[in-house]
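S.K.: what's the 3D shape of this:
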Amino acid sequence: MQSTTLSFNNIHNHGDLFTNLLRARRESFIVERNWDLPETDGMEFDQYDTPESRWIAIHDGGQILGGFRLTPTTAKCGMYSYMIRDAQRGLLDTIPQNILYKEAPIAPHVFEFSRFFKASHLSGRARSTVQIQLLKALMGTRDTLGVHAALGIGSPNWERWMKRINLPIEHLGPIVDIEGSKNRCMITHLPGSYH
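M.R.: Have a look, this model is predicted:
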């Protein structure tokens, strides 16, 4: 099992890994969760999959086991910035505007952590292992990408997962319903160095 950080500058070095990641996202979010998201050629994507983003893939032998996307909070693409901020600005109809208690941050070392998933075919134990690998990969972005803090929308019980790897979270908004499940916006400050 390995972790790879993908960008528009390096996807050509990794064969089908990026398209396989987008296919695995489609399976997780469109097929399994029934979310109404854009898709083409069996791949899920949206307006936040731009050259400013990075994608973390946990994979084994070319098979995607999990992944997530990181987008700087300073990102701009047309009228869009990043998902949480755009929801707060009323640009998205699937995420409530009251997702945050205060104005969405814009800072060079703060990134949005989104499209976090684990492959559904994994056993319970393997899912836990992949989740830990995903969170360790997130911590590693402090050294590789300069990420000091990551904010995202997730299940309120994420706090227990973060505690398992000594990564405290702060709640940035109320618990809200998104696509039929309870979620809330959270931020974690990454440790100074992770090896």
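
S.K.: all contacts plus neighbour counts: C-alpha atoms, from now on.
M.R.: Fine.

S.K.: what's around residue 45, how many residues?
M.R.: 17 (other CA atoms under 10 Å).

S.K.: can you tell me how far it sits from residue 187?
M.R.: Distance of residue 45 to residue 187, computed by CA to CA, to the nearest Å: 23 Å.

S.K.: Over to residue 11?
M.R.: Here the criterion is CA to CA. By it, residue 11 lies 28 Å from residue 187.

S.K.: and what of residue 79?
M.R.: 24 Å.

S.K.: ok, residue 139 touching residue 188?
M.R.: No. Applying CA atoms under 8 Å as the test, residue 139 and residue 188 come out as separate, 9.7 Å apart.

S.K.: to compare against the first, here's another:
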Amino acid sequence: MLTTTLSFQNMHQHGDLFVNLLRARRKSFIVRNNWRLPEAEGMEFDQYDTPASRWIAVHEQGEVLAGVRLTPTTARVGMYTYMIRDAQRGMLESIPADLMDFEAPVDPNIWEASRIFVSNTVPAKLRKKVQGDLMYEMIRTARSLGAQKIIAFGPAVWPRWIGRLGLRAEPAGPVMELDGVKVQVAVMNLDPRLH
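M.R.: This is a model prediction of the structure:
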């Protein structure tokens, strides 16, 4: 099992991994969760998949087992910034504007984690390892990019399952249900003394 951080600068070195990640996102979010998201040629994508982002994939023999997208909270492409902030600004009809307890930050030391998933094909006995590999690579990558905190929009169980990995995240908004899936914003402090 491998864990790879992709960027626009290095994705050419990893064959079909980026395409396979977007296909796995489609299976997770569009097929399994029944979310109405942009898709083309069997891949899920949105306006936040830009050169400013990084994508982390846990994969084995071409199959993507888990993934997450990291985007700086300073990102700006046309009218869009990052998913949590744009939702709070009322720009995304699929995510309520009251998803957070405070104003979404714009800070070079804070990165957003979104599109967090673990494939439902991962057997129960491997889930903790896959989750751990994903989170530890996310933390390593975020720190290497200068992040001191990660603000995440993902499954409401996220703070609990990273707790089983010895990591901590604090809820930063209410638990909401989007198309039958419970989601929540959480903040993870990347202080090395905590992780």
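
S.K.: for structure 1, what's the longest helix?
M.R.: helix 124-145 (DSSP state H).

S.K.: ok, average deviation of the following helix or strand past that helix from structure 2?
M.R.: Using DSSP states H and E, the helix or strand that follows helix 124-145 of structure 1 towards the C-terminus is strand 149-154. Aligned to structure 2 and superposed, strand 149-154 of structure 1 gives a mean residue distance of 1.4 Å (mean CA distance after the TM-score superposition for structure 1).

S.K.: so how much does the next helix or strand after strand 149-154 of structure 1 differ from structure 2 once superposed?
M.R.: Sequence order places helix 158-164 as the next helix or strand after strand 149-154 of structure 1, per DSSP H and E. When structure 2 is overlaid, helix 158-164 of structure 1 sits 2.0 Å from its aligned residues on average, using mean CA distance after the TM-score superposition for structure 1.

S.K.: Report the contact partners of residue 85 of structure 1.
M.R.: 103-105 (CA atoms under 8 Å, 6 or more residues apart in numbering).

S.K.: That one matches what in structure 2?
M.R.: Under the alignment (TM-score structural alignment), residue 85 of structure 1 pairs with residue 85 of structure 2.

S.K.: Tell me how far its match lies from residue 97 of structure 2.
M.R.: Distance from residue 85 of structure 2 to residue 97 of structure 2, counting by CA to CA: 9 Å.

S.K.: Now do the contacts for the most centrally placed residue in structure 1.
M.R.: For structure 1, residue 114 is the residue whose C-alpha lies nearest the centre (CA atoms, centre = their mean; 2.3 Å). Listed by CA under 8 Å, 6+ apart, the contact set of residue 114 of structure 1 reads 68-70, 152-153.

S.K.: ok, the residues you listed in structure 2, which still hold?
M.R.: When you map the contacts of residue 114 of structure 1 onto structure 2 and apply both residues aligned by TM-score structural alignment, their matches' CA atoms under 8 Å, the shared contacts are 68-70, 152-153.
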